[in-house]
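Novice: sequence isn't available, so here's the structure alone:
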């Protein structure tokens, strides 16, 4: 199974296994990762699962689609590497993915 590492605003890291094709948000909620709320349940209708994709992973994860980009307007402290974790699906190619959570969700 692929793994994903969540790094919180204080620098604490948590690495967990992800079921294939689960979203980064689903994995976070399953493992009680702080900083990921996911109020809309993954419908891309809020920005409470906002993360920063680690710079070394940005190209492999790819850019946000238009709908996601629109939702990011509601996120706190949006950056070039911002994504909604409900829109990142774990695949074998993303094994070892690192994402950072913001200081707070928008």
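Specialist: Structure received. All figures in this text were calculated on a predicted structure; none of them were measured in a lab.
Novice: drop to CA atoms for contacts and neighbour counts, all remaining ones
Specialist: Fine.
Novice: tell me which element residue 52 falls in.
Specialist: Using DSSP states H and E, residue 52 sits within strand 50-53.
Novice: A helix includes residue 70, no?
Specialist: Yes - assigned with DSSP: H, G, I helix; E, B strand; the rest coil, residue 70 falls within a helix.
Novice: check it against this one:
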């Protein structure tokens, strides 16, 4: 399909899957991961308030928009966040994100 990209998702158990992502439906990466059966809590509903959708960008991060202040503040509260950390709820994927590679980080509960 012309409006489909593929991203590689590594779950916290190190299992890897290639996920097709339609780019014309305006879903966040968090919503795509949940729809694909990944155990993403997203307790705040995608408002960048809980960090339960924390992902590590392994490849393709230069094609993502820069994080906004609210996302950065939430990431700063995580003990395992680093420069490659993002909140999946804040990422909308576009055709230029084809080949993105992420690892799901489990939130401390």
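Specialist: Perfect, thanks for sending it. Nothing here was measured: the structure is a model prediction, and the numbers come from that model.
Novice: how far away is residue 95 of the first structure from residue 9 of the first structure?
Specialist: 22 Å (CA to CA, to the nearest Å).
Novice: follow-up on the earlier one: which part of the second structure matches the strand holding residue 52 of the first structure?
Specialist: Matched against the second structure by TM-score structural alignment, strand 50-53 of the first structure falls on residues 54-57.
Novice: where's the matching stretch relative to the chain centroid, distance-wise?
Specialist: Relative to its chain's centre, stretch 54-57 of the second structure lies at 6 Å (CA atoms, centre = their mean, to the nearest Å).
Novice: contacts only, for the residue at minimal distance from the centre of the second structure.
Specialist: Among the residues of the second structure, the one closest to the centroid is residue 88, at 2.9 Å (CA atoms, centre = their mean). Contact analysis of residue 88 of the second structure by CA atoms under 8 Å, 6 or more residues apart in numbering lists 28, 29, 30, 53, 54, 55.
Novice: and those residues as TSV, adding distance to residue 19 of the second structure and neighbour count?
Specialist: Output for these, formatted as TSV (distance: CA to CA, whole Å; neighbours: other CA atoms under 10 Å):
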residue	distance to residue 19 of the second structure	neighbour count
28	14	18
29	11	20
30	13	25
53	17	28
54	18	26
55	15	26
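Novice: closest to residue 69 of the second structure among those?
Specialist: Nearest to residue 69 of the second structure among the contacts of residue 88 of the second structure, counting by CA to CA, is residue 54 at 15.6 Å.
Novice: distance of the closest one from residue 72 of the second structure?
Specialist: 12 Å.
Novice: quick one: the strands in the second structure, in order.
Specialist: 4-10, 16-22, 54-59, 85-87, 101-104 (DSSP state E).
Novice: out of the ones you listed, which gets nearest to residue 66 of the second structure?
Specialist: Closest approach to residue 66 of the second structure among these is made by strand 85-87 (9.7 Å; CA to CA).
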